[in-house]
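[1] missing the sequence, but the structure's below:
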């Protein structure tokens, strides 16, 4: 099997870059269809207008769910506008809708995140839900977005917790890629891991450890420092390329299992993934210094390290076993670990990770 790495054709990040959207888009067209929320439009339209020049822009309000009904509606609006380029500005569901619309219409797509809470912007994937918000399917796309544009002035003004959640998601990247490399598992784009993808995943982890807390404190003060710039890149690009081209393993499977517990629904994806990373390390019997480094980072960043942090105040054995069984589903990614894993193993690792979190 071939080794494959996937990435956007262009990744652009910097302060004030929203003003340059139309200039960058000229490579693909001058008639832009911008999908965003009403509040998102208020935040970005004044900056985009400064660099609009001769470009035509049609703004369309996102209806809130990445479902086929919404995708078809947006396709119809885009067709009526005669737009050449799809632009998704906002968070994950807007990005996924924009990517799906561009795929079905065979048009280029530009993704513009206004938060750094996940590593989804760079991926060749859209998660499709029903109209009622129930997961329906993954839409695997033939390519990553044509361009990802990140204005760090805008992203750094988002709530601190969103940046920290992004760090929690990014925290898993290296450890899951390492597990996939050890087991010779396929990555998310159907190939083996390249050395480049592994290097990006490792750099992602090093950036979090070295600069994550500095970035968190800077965002709390509503400022954008070099540390913030580096963490935004780690959360968005390094983790995005690292997870998709490195592969997923235990941490995200644990996250998926945790969704069976209603109390965890109030937490962000990355917050649950952070705890899943600790569980994976315990499951592996990882070096104690490594586990303590991850634990220390999570506690300082205020990411969950115990079941209580996840909202699970009363630990019930059968409930945790259900999490373990779901995580071990053959349709999930625990099978990418370099050893056989049973639900009983996962249950023990969850309880042990919780005990470590409480001890430290």
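    Great, that's in hand. Note that the coordinates shown come from a computational prediction; the quantities given were computed from them, not determined experimentally.
[2] rest of the way, CA atoms for contacts and neighbours
    OK.
[3] just checking, residue 176 touches residue 253?
    No. With contact defined as Cα atoms under 8 Å, residue 176 does not reach residue 253; the gap is 10.4 Å.
[4] ok, those two, which is more surrounded?
    Between residue 176 and residue 253, residue 176 has the larger neighbour count (other Cα atoms under 10 Å), namely 28 against 25.
[5] can you pull out the helices in the stretch 101-250 of the chain?
    With DSSP state H, counting those that start in this stretch as the criterion, the stretch 101-250 of the chain has helices at 152-155, 160-183, 195-220, 226-233, 239-246, 250-258.
[6] so which strand or helix has residue 350?
    helix 343-359 (DSSP states H and E).
[7] and here is the other one:
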């Protein structure tokens, strides 16, 4: 069996990077549909609009309906097609990001993902979890490609409830043990092949980073310090989001 690793086309992380969204997204498309959590749009919409405008991009912003359902995906597709959008940006939490990935897949356009919390490793993955309108599990949508770009504003993540960061740490801690078990057994990963050395190394780096920096990052998050003044928080956000994301998808996922 072949060895395969997959990951987002580009991963960008930094404090106030939301101010530079347009600059980074410009190479992908000129016209964008932004799907965002209502709460996030409440404090970030004007910043997003200015960033796109400064980059000479056209943007249509719409709030996420609340469930990553086929009906919600179809609703957003209607908005995107009416506005002639050539790419999708999802900004917010897990269901919003899954919806953006699924929407872009069905439209056949690029997608960028901007998580505002570091509670899971899903943002970097080629997977959307689809629910019914009532919030019941419907199906897994395995996507042919990972997001074109993942952009993480660590200042926004640092301001989120600390319990969300703790959830991400708990999730990411298991990545190394799952990847190691899959590597030893020769199991097939979500990438469709055996684990690569690179994926295994990222999974181990994820674990070591969390052991070294996790406690300091949690203290910073609990005090809502800005990420630019806490290197530990920056490293843990990267571990939760990128290292664990590539590690679980290309390293292997098993009960740990």
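    Okay, I see it. Every value quoted in this text rests on a predicted model; they were computed, and no experiment measured them.
[8] out of the helices of the stretch 101-250 of the first structure, which is closest to residue 351 of the first structure?
    helix 250-258 (12.5 Å; Cα to Cα).
[9] now do the helix or strand that the closest one is followed by: which range of the second structure does it align onto?
    Downstream of helix 250-258 of the first structure, the first helix or strand assigned by DSSP H and E is helix 269-284. Here helix 269-284 of the first structure fails to align to any part of the second structure, judged by TM-score structural alignment.
[10] next helix or strand past helix 269-284 of the first structure?
    helix 288-301.
[11] what angle sits between that next one and helix 343-359?
    Between the axis of helix 288-301 of the first structure and that of helix 343-359 there is an angle of 60 degrees, by axes from the mean of the first three to the mean of the last three Cα atoms, to 10 degrees.
[12] still on that earlier bit, deepest of the helices of the stretch 101-250 of the first structure, which one?
    Across those, the average number of neighbours (mean count of other Cα atoms under 10 Å) peaks for helix 239-246, which reaches a mean of 31.
[13] mean shift between it and the second structure?
    Helix 239-246 of the first structure, aligned to the second structure and superposed, deviates on average by 0.3 Å (mean Cα distance after the TM-score superposition for the first structure).
[14] now that helix: how far from the chain's centre is it?
    10 Å (Cα atoms, centre = their mean, to the nearest Å).
[15] quick one: that helix aligns where in the second structure?
    Counting by TM-score structural alignment, helix 239-246 of the first structure sits on residues 244-251 of the second structure.
[16] for that stretch, measure first residue to last.
    Terminal residues of stretch 244-251 of the second structure lie 9 Å apart, using Cα to Cα, to the nearest Å.
[17] on that earlier part again, can you list the helices of the stretch 101-250 of the first structure in a markdown table and add distance to residue 294 of the first structure?
    Output for those, formatted as a markdown table (distance: least, Cα to Cα, whole Å):
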| stretch | distance to residue 294 of the first structure |
| --- | --- |
| helix 152-155 | 25 |
| helix 160-183 | 8 |
| helix 195-220 | 8 |
| helix 226-233 | 16 |
| helix 239-246 | 16 |
| helix 250-258 | 13 |
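[18] of all the ones you listed, which one is nearest residue 29 of the first structure?
    Closest among these, using Cα to Cα: helix 152-155, at 24.4 Å.
[19] what residues in the second structure pair up with that closest one?
    Using TM-score structural alignment, the partner range for helix 152-155 of the first structure is residues 154-157.
[20] go on, stretch 182-192 of the first structure?
    Against the second structure, stretch 182-192 of the first structure falls on residues 184-194 (TM-score structural alignment).
[21] on that earlier part again, contact partners of the match of helix 152-155 of the first structure?
    13-17, 116-118, 226-228, 234, 237 (Cα atoms under 8 Å, 6 or more residues apart in numbering).
[22] buried among the residues you listed? Need that as a selection in ChimeraX.
    In ChimeraX syntax, the buried subset of these is picked out as below (16 or more other Cα atoms under 10 Å):
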select :13,14,15,16,17,116,117,118,226,227,234,237
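[23] from the contacts of stretch 154-157 of the second structure, which land in strands?
    13-14 (DSSP state E).
[24] make JSON lines from the contacts of stretch 154-157 of the second structure and add distance to residue 129 of the second structure to it.
    Below are these laid out as JSON lines (distance: Cα to Cα, whole Å):
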{"residue": "13", "distance to residue 129 of the second structure": "24"}
{"residue": "14", "distance to residue 129 of the second structure": "27"}
{"residue": "15", "distance to residue 129 of the second structure": "29"}
{"residue": "16", "distance to residue 129 of the second structure": "29"}
{"residue": "17", "distance to residue 129 of the second structure": "27"}
{"residue": "116", "distance to residue 129 of the second structure": "18"}
{"residue": "117", "distance to residue 129 of the second structure": "18"}
{"residue": "118", "distance to residue 129 of the second structure": "18"}
{"residue": "226", "distance to residue 129 of the second structure": "31"}
{"residue": "227", "distance to residue 129 of the second structure": "30"}
{"residue": "228", "distance to residue 129 of the second structure": "33"}
{"residue": "234", "distance to residue 129 of the second structure": "27"}
{"residue": "237", "distance to residue 129 of the second structure": "22"}
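[25] strands of the stretch 51-200 of the first structure, residue ranges please.
    56-61, 85-90, 109-113, 125-129, 135-140, 147-151 (DSSP state E, counting those that start in this stretch).
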